[in-house]
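>>> No sequence on hand, only this structure:
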């Protein structure tokens, strides 16, 4: 991670049962070199995922190692990633197996639908009961998730990524 607070929180929660590190290029290169499995789960809201594992880093991995790119829906976080499907899920580059299936939750559609419903229903109810403006004023999570409102892009990362003007929601 790139948040020291989040790293400290994880260390405390897992009582040092997992190893955490600040996500620098050197730390990622060292971790990748010794890994049999690398799961890339990078999200920059409203923007493409950064390419954190380069082809040069990939060449240091053991043959038969596996990369799973969960960020593939946002362009992928491995330089060698390209989207695959559930029907043809893997490919190999330099002896390293890549699994880059877009919409991974689609493999367990019923379970993911229940999970999505449970996560979003409270927000949908708030919007339905209060209306958009009042709901966003009452719940900062809704306001922080706003991308477009009244025809204007209200999320800076989206505007920047699309090269379009940004206008903050004035709620």
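Sure, I can see it. A quick note: this is a predicted structure, and the numbers were derived from the prediction, not measured.
>>> Going by C-alpha atoms from here, please, whenever you check contacts or count neighbours.
Fine.
>>> And the helix or strand that contains residue 117, what's buried?
Applying DSSP states H and E as the criterion places residue 117 in helix 109-130. Neighbour counts using 16 or more other CA atoms under 10 Å place 123, 126, 127 of helix 109-130 among the buried residues.
>>> do the same with stretch 133-153
135, 136, 142, 143, 147, 148, 153.
>>> Got another one to weigh against that:
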């Protein structure tokens, strides 16, 4: 028969305050990736992460401070609510922070683990600009004129496209 009353004392490192502070430090160290994991539609703007609401709707009424002493603090101007990063996680998952903080800690711990593997957001791709400049690059098919063909080919294409008009910077002589 198993006696559950004879369990050993919990280890000294099982202090709930220490666990909370450890998870908070991990969240703040990876705050941006944690927020992008929670809210893929969010945007980074002037040292803050902005999103529409705690559910992740597009917008900018909810701001989370990313840097400094106030990192992790958030304010939703539309709802008039705010708090720390644990309150944000609880609100996002619909968990009462005061009533079930252990569940919020588990969710936060899971987010820290997922945020490590989340790929970084990629910058938007820019359209290639050829020797002809932006004006022609927007309507010419990719690879039509390439800088690898040399300046002579590009100059010939300019003349052909513009009906023989010269593109020199000097005024025409008569």
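That came through fine. What you see is a predicted model, and the numbers here were worked out from it, not measured in a lab.
>>> Superposed, how do the two chains score by TM?
Here the TM-score for the pair of chains, by TM-score structural alignment, normalised by the length of structure 1, is 0.21; 69 aligned residues with a CA RMSD of 5.6 Å.
>>> still on that earlier bit, got CSV for the buried residues of helix 109-130 of structure 1, with distance to residue 160 of structure 1 too?
Shown next, in CSV, are these (distance: CA to CA, whole Å):
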residue, distance to residue 160 of structure 1
123, 26
126, 29
127, 27
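>>> Among the residues you listed, which one lies nearest to residue 31 of structure 1?
The closest of these to residue 31 of structure 1 turns out to be residue 123 (CA to CA; 38.2 Å).
>>> mind listing what the residue lying closest to that closest one once chain neighbours are set aside touches?
Excluding the flanking residues, the one nearest residue 123 of structure 1 by CA to CA, 6 or more residues apart in numbering is residue 142, at 7.2 Å. Contacts for residue 142 of structure 1 (CA atoms under 8 Å, 6 or more residues apart in numbering) come out as 123, 135, 136.
>>> need those in CSV with distance to residue 157 of structure 1, can you?
Formatted as CSV, the contacts of residue 142 of structure 1 follow (distance: CA to CA, whole Å):
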residue, distance to residue 157 of structure 1
123, 22
135, 22
136, 19
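>>> Point out the other helices and strands that the helix or strand hosting residue 21 of structure 2 packs with.
For residue 21 of structure 2, the element it lies in under DSSP H and E is helix 16-29. On a contact count with 3 or more CA pairs under 8 Å, 6 or more residues apart in numbering; DSSP states H and E, helix 16-29 of structure 2 meets helix 101-117.
>>> Okay, buried residues for the helix it packs on please.
Buried residues in helix 101-117 of structure 2 (16+ other CA under 10 Å): 101, 104, 105, 107, 108, 109, 111, 112, 115.
>>> Show me what that helix is packed against.
Helix 101-117 of structure 2 is packed against helix 16-29, helix 31-38, helix 85-93, with contacts defined by 3+ CA pairs under 8 Å, 6+ apart.
>>> Deepest-packed of the ones you listed, please.
Mean neighbours per residue, mean count of other CA atoms under 10 Å, is largest over these for helix 31-38, with a mean of 22.
>>> how big is the angle separating it from helix 101-117?
100 degrees (axes from the mean of the first three to the mean of the last three CA atoms, to 10 degrees).
>>> Could you tell me the angle between helix 31-38 of structure 2 and helix 85-93?
Using the same axes, to 10 degrees, helix 31-38 of structure 2 lies at 10 degrees relative to helix 85-93.
>>> Brilliant, that's me finished.
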